[in-house]
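Novice: Generate a structure from the sequence data that follows.
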Amino acid sequence: MTLLIIGVVVLLLVFYAIGIYNKLVRLTTLVEEGWSGIDVQLKKRYSLIPNLVETVKGYAKHEQETFEKVVNARNLAQSATTLEGHQAAENQLNKALVNLFALAEQYPELKANQNFLKLQEELSVIEQDIEKSRRYYNGTVREKNILVDSFPSNILANIFGFIKSKFFELDNEAKRVLPQVKF
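Specialist: Sure thing, here's the model as predicted:
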């Protein structure tokens, strides 16, 4: 009888460990999926930026430095390979886009251009989608990190090499605000 009780307890512990392991695998996959969603939205944004720059260039030809900053920031963001690299590049790109839109304010004809207005609207939608993707990603990271840190799941996480994931955050509160793209 004692052997049967010990066997049942061991079996329950094994099933519990399998459940925790599967949950860690699921959360790791969800984190990867979340990052993939952010990546898709960022690529859409990067594709839109050259069209936006070209439209503004037609009206403000002498503002070459601003255009170069936007293009360089876009290229840097596109080539980022780490989460930290993406965060830094996105901060720089947001600053450059804010400067581009501030420049556009000086040209009333540009603000009335239908192509510019369409690009501005598309960028605004993409920015909102990036924010939604970021929230989903950070939520899955939070769930995974809680499981990796919590007892007794942290024991299995260490045994099987699961590590905490990093949040996708901007540097400070002022940069957390999406660039205003309305005119």
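Novice: from here on, contacts and neighbour counts on C-alpha atoms
Specialist: Fine.
Novice: Next, work out how far apart Arg45 and Val31 are.
Specialist: Spatial separation of Arg45 from Val31 under the definition Cα to Cα, to the nearest Å is 21 Å.
Novice: Of the two, which one has the most company?
Specialist: Set side by side, Arg45 and Val31 show more neighbours around Val31, with 24 against 20, by other Cα atoms under 10 Å.
Novice: Remind me which helix or strand the more buried one belongs to.
Specialist: Val31 belongs to helix 2-57 when elements are defined using DSSP states H and E.
Novice: now that helix: how far from the chain's centre is it?
Specialist: The gap between the average C-alpha position of helix 2-57 and the chain average comes to 14 Å, counting by Cα atoms, centre = their mean, to the nearest Å.
Novice: Before we compare anything, build this one as well:
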Amino acid sequence: MVIWFLFGAMCMLVVLLMLAYVKFVALNKAAAAAWQQLDNNMKNRAELIPSLALSAASFDELDRPFIYELTGLKDSCRKAGSLQERVRCESEITQKFKKVFTAAMKHPELKTDEHFLKLQKSIIHAESKVQHSKKKYNSAARDFNTITGVIPLNLIAKMFEFEPYEYFDFDPSLDKVIQ
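Specialist: Predicted coordinates:
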């Protein structure tokens, strides 16, 4: 009788271990997919930088080094070695966008320039997608990190070498600057 009890307990433990592993894998894949979406949206936003730099070059308020920095950000973000570097770089892109649009507000003729208005709308849309993806990634990372921090699941996470995700946090959107 004791043997059957031990056998049943072992089977239950194995089933629980398998269920925990499946949950870890599912949450890990969700976080990885959310990161991929965020990364793609940031790359798409970066593709708008050359057009914005070209427009910004006509503003007296923005000096030549600023324009060079703006165009160099696209490559530096792609080459970022760590998440902290990427966050810093992406935050810098948002700050540069804000500076360009703040300078653009001093030029009333741009309110009727179709090319600039279309570029502005594209950048706002891209920024919105980045913000949405950032929230989705951080949510998936939080879900994964929460389960890896719960006892005894943290032991299972260590056993299968699941590492917690870092959060991606940078200054939010351009909406307040452009309106």
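Novice: tell me which strands and helices the helix holding Val31 of the first structure is in contact with?
Specialist: Applying 3 or more Cα pairs under 8 Å, 6 or more residues apart in numbering; DSSP states H and E, one finds that helix 2-57 of the first structure contacts helix 64-79, helix 114-149, helix 153-160.
Novice: closest to Ile38 of the first structure out of the ones you listed?
Specialist: For these, proximity to Ile38 of the first structure was assessed by Cα to Cα; helix 114-149 is nearest, at 5.2 Å.
Novice: What residues of the closest one count as buried?
Specialist: Under the neighbour-count criterion of 16 or more other Cα atoms under 10 Å, helix 114-149 of the first structure has 116-117, 119-120, 122-124, 126-127, 129-131, 133-145, 147-148 buried.
Novice: how near is Asn40 of the second structure to Leu73 of the second structure?
Specialist: Note on Asn40 of the second structure: its distance to Leu73 of the second structure, by Cα to Cα, is 16 Å.
Novice: Which one's more surrounded, these two?
Specialist: Neighbour totals were compared for Asn40 of the second structure and Leu73, and Leu73 leads with 18 against 15 (other Cα under 10 Å).
Novice: That one and Ile151 of the second structure: what is the separation?
Specialist: Between Leu73 of the second structure and Ile151 of the second structure the distance, using Cα to Cα, works out to 42 Å.
Novice: swap in Ser76 of the second structure?
Specialist: When distance is defined by Cα to Cα, Ser76 of the second structure is 40 Å away from Ile151 of the second structure.
Novice: more neighbours, those two?
Specialist: Set side by side, Ser76 of the second structure and Ile151 show more neighbours around Ser76, with 15 against 9, by other Cα under 10 Å.
Novice: Just to check, that one is in contact with Val87?
Specialist: No: here Ser76 of the second structure lies out of contact with Val87, judged by Cα atoms under 8 Å, at a distance of 11.4 Å.
Novice: List the contacts of Ala102 of the first structure.
Specialist: Taking Cα atoms under 8 Å, 6 or more residues apart in numbering as the criterion, Ala102 of the first structure is in contact with no other residue.
Novice: and if you look at Trp35 of the second structure?
Specialist: Ser133, Tyr137.
Novice: One more: Tyr59 of the first structure?
Specialist: By Cα under 8 Å, 6+ apart, the contact list for Tyr59 of the first structure reads Tyr107, Glu109, Leu110.
Novice: Most neighbours among those residues, please name it.
Specialist: Leu110 (19 neighbours).
Novice: Just say helix, strand or coil for that residue.
Specialist: When states are read from DSSP: H, G, I helix; E, B strand; the rest coil, the local structure at Leu110 of the first structure comes out as helix.
Novice: That one contacts Ala104, correct?
Specialist: Yes: applying Cα under 8 Å, one finds Leu110 of the first structure in contact with Ala104, separated by 6.6 Å.
Novice: intersection of neighbour lists for the two?
Specialist: Common neighbours of Leu110 of the first structure and Ala104, counting by Cα under 8 Å, 6+ apart, are Val56.
Novice: I figured Tyr167 of the second structure hits Lys136, correct?
Specialist: No: no contact is recorded between Tyr167 of the second structure and Lys136 when judged using Cα under 8 Å, the distance being 10.8 Å.
Novice: still on that earlier bit, nearest to Asn51 of the first structure, of the helices and strands packed on helix 2-57 of the first structure?
Specialist: Of these, the one closest to Asn51 of the first structure (Cα to Cα) turns out to be helix 114-149, at 7.6 Å.
Novice: Next, the angle helix 153-160 makes with the closest one.
Specialist: On the basis of axes from the mean of the first three to the mean of the last three Cα atoms, to 10 degrees, helix 114-149 of the first structure is oriented at 100 degrees to helix 153-160.
Novice: Assign Tyr59 of the first structure to helix, strand or coil.
Specialist: Under three-state DSSP, Tyr59 of the first structure falls in the coil class.
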